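**Q** here is a sequence together with a model predicted from it:
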Amino acid sequence: MGPEPDGSDGRTSLADIVGRVAAGTRTAGELSYAVIREGIITGLLAPGEHLRQEDLAERIGVSRIPVRTALMQLESEGLVSFHPHRGAVVRTLTVEQVREIYQLRELVEVHALRASIARMTSARAARLRELGELLDGPHERGTLHEQRTAFYRELYDAEDNPFAIGIIEDLRNVVNRYLVGRHVAHGLRYHRELARLAARGDADGAERTLRGYLDEYRRRVIEALADGDGT
């Protein structure tokens, strides 16, 4: 496991994650699981990285036993794999898995989009247009993730569709942790148009725009992963 960022360059460190989640966990096992999982999802613990139990235990401030238990749980969730003579490793993502993830995203997101449009209110429509303008315009440093999350939660009506939103965000996070530092979405400007169509109740048009975006983004993700493998 490589040296941990100290946070001086603006990046999150494992110590930052420990400090943030410690108050919300009751046991060493819960803390270990929450910290390692967030480290993987955010890309702090990179795909293919060897997860040494002693090192993680020291950095989290627990013994090896809860770390081992957390790694086994993360293995069952597909985030970690165990290899003979190497121990636990952050899982990598294959092209086939990317395709499956985007097939699932398309199914769930189209369903959520149409359900949301059927319940669209004038207040949500106005907020959606505002967020679409923000996302397709220039960004202040560090605001993109927050604005994107807000846009999709508004688009898919998170308040009345919490389970779908949870599935969508989990699927997005599985891919995003492999794309840290890669500007895969650069030049894609579709949020304004998607917001406009959804706000006016054009479910068919909004669905076409969404499917087109997911197809293009999937293609870019596969290219980025291939570049990262040196292929």
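**A** Yes, it's here. Numbers count the residues shown, from 1 in each chain.
**Q** CA only for contacts and neighbour counts going forward, please
**A** Fine.
**Q** so how far is the first residue of stretch 153-163 from its last?
**A** Stretch 153-163 has an end-to-end distance of 12 Å (C-alpha to C-alpha, to the nearest Å).
**Q** can you check stretch 46-53 too?
**A** Using C-alpha to C-alpha, first and last residues of stretch 46-53 are 16 Å apart.
**Q** list the contacts of residue 73.
**A** residue 33 (C-alpha atoms under 8 Å, 6 or more residues apart in numbering).
**Q** again but with residue 62, I slipped
**A** So residue 62 contacts 28, 32 (C-alpha under 8 Å, 6+ apart).
**Q** how much space between it and residue 114?
**A** 46 Å.
**Q** can you check residue 128 too?
**A** For residue 128 relative to residue 114 (C-alpha to C-alpha), the value is 15 Å.
**Q** higher neighbour count, those two?
**A** residue 128 (25 against 20; other C-alpha atoms under 10 Å).
**Q** which strand or helix spans that one?
**A** According to DSSP states H and E, residue 128 maps onto helix 122-136.
**Q** let's bring in a second one:
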Amino acid sequence: MTSEVEPLRPPQSRVAYVVERLKEDLANGLIQPGEVIKQTVLAKRYGVSPTPVREALRALEADGTITYQPHRGASVREMAPEAAVDLYRMRASAESTATEMAVERMTPAGLRQIEAKHAELNKARAEGASAARLSQLNRELHFAIYAQSSQLVVDYLELLWSRFTPASTIWTGKHAGDLADDHEAIMEAIRRGDAKQASELMAEHILRASRIRAEDPEARAEGSQTDMDS
């Protein structure tokens, strides 16, 4: 009698590995919009040959994250102000829906994970962490919430977030307080199990970020609409 053995998952391809690492570095601000991407540098950083790096860049070019220019090579696409507004409107709609779904499906373990990320962000802010660190923790909190919905939703939202990799963050001293207050209100609604209010508060939180981007010259998107459409 033969025993059933669960088949081993195939190892992640080098190209998929590099794509994942690139997206992480973009989300964390390690690679900035307009910055020229050197394949040899990335290959050394990720411990692979230049070939999977080249293929990964082509994949990101296909989804609009990376752009190639003659005699310059690959760089992160810069987002125009108009496109940034469009993206935030899409995010507000999608992330409010994701939040509503998350609250509807919330488990005690899921709530503990969200509370932990919320506490970590608040602690970092109280200790004077850098804006870049606060931005990273903010992303982790948001996706801790969305993870309670479904992987399909998370994958879609990761794509939206990867489209905007700003050179600056809105998690600076003059904006961080308002953003943190938004988080507190969202968390209160989540704790109460009020999916509708949590959804509405999340939408307003995303739109607040859009207004900050539009009104603050230090956080404003700098690309041109022509560049975004090319």
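**A** Ah, there it is. Quick caveat, the model's predicted, so the values are computed rather than measured.
**Q** quick check: whichever helix or strand comes after the helix holding residue 128 of the first structure compared with the second structure, mean distance?
**A** Next in sequence after helix 122-136 of the first structure, counting helices and strands by DSSP H and E, comes helix 144-155. Following the fit onto the second structure, the mean deviation recorded for helix 144-155 of the first structure is 4.6 Å by mean C-alpha distance after the TM-score superposition for the first structure.
**Q** in helix 144-155 of the first structure, what's buried?
**A** Using 16 or more other C-alpha atoms under 10 Å as the test for burial, helix 144-155 of the first structure gives 147-148, 150-155.
**Q** residues making contact with that helix?
**A** 113, 116, 124, 127-128, 131-132, 134-135, 165, 195, 198.
**Q** looking at those, which is nearest residue 93 of the first structure?
**A** residue 165 (22.4 Å; C-alpha to C-alpha).
**Q** aligned to that closest one, what sits in the second structure?
**A** Matched by TM-score structural alignment, residue 165 of the first structure corresponds to residue 154 in the second structure.
**Q** residue 200 of the first structure: neighbour count?
**A** By other C-alpha under 10 Å, the burial measure for residue 200 of the first structure, its neighbour count, is 14.
**Q** what does it align to in the second structure?
**A** So, by TM-score structural alignment, residue 200 of the first structure is matched to residue 192.
**Q** from residue 92 of the second structure, how far out is that match?
**A** From residue 192 of the second structure to residue 92 of the second structure the distance is 22 Å (C-alpha to C-alpha).
**Q** check contacts around the spatially most central residue of the first structure.
**A** In the first structure, the residue lying closest to the centroid (C-alpha atoms, centre = their mean) is residue 173, at 1.9 Å. Counting by C-alpha under 8 Å, 6+ apart, residue 173 of the first structure makes contact with 41-42.
**Q** leaving out sequence neighbours, find the closest residue to residue 113 of the second structure.
**A** Leaving aside its chain neighbours, residue 113 of the second structure sits nearest to residue 144 (6.7 Å; criterion: C-alpha to C-alpha, 6 or more residues apart in numbering).
**Q** related to what we said a few turns ago, angle of the host helix or strand of the residue nearest to the centre of the first structure against helix 144-155?
**A** According to DSSP H and E, residue 173 of the first structure maps onto helix 162-176. When axes from the mean of the first three to the mean of the last three C-alpha atoms, to 10 degrees is applied, the directions of helix 162-176 of the first structure and helix 144-155 differ by 150 degrees.
**Q** name the next helix or strand downstream of helix 162-176 of the first structure, please.
**A** helix 191-199.
**Q** residue farthest from the centroid of the first structure?
**A** residue 85 (30.3 Å).
**Q** now which residue in the second structure aligns to it?
**A** So, by TM-score structural alignment, residue 85 of the first structure is matched to residue 71.
**Q** residue 204 of the second structure against residue 92, yeah?
**A** Yes - counting by C-alpha atoms under 8 Å, residue 204 of the second structure does reach residue 92; the two are 7.3 Å apart.
**Q** and these two? Which one has more around it.
**A** A direct count of neighbours by other C-alpha under 10 Å for residue 204 of the second structure and residue 92 places residue 92 higher, at 24 against 16.
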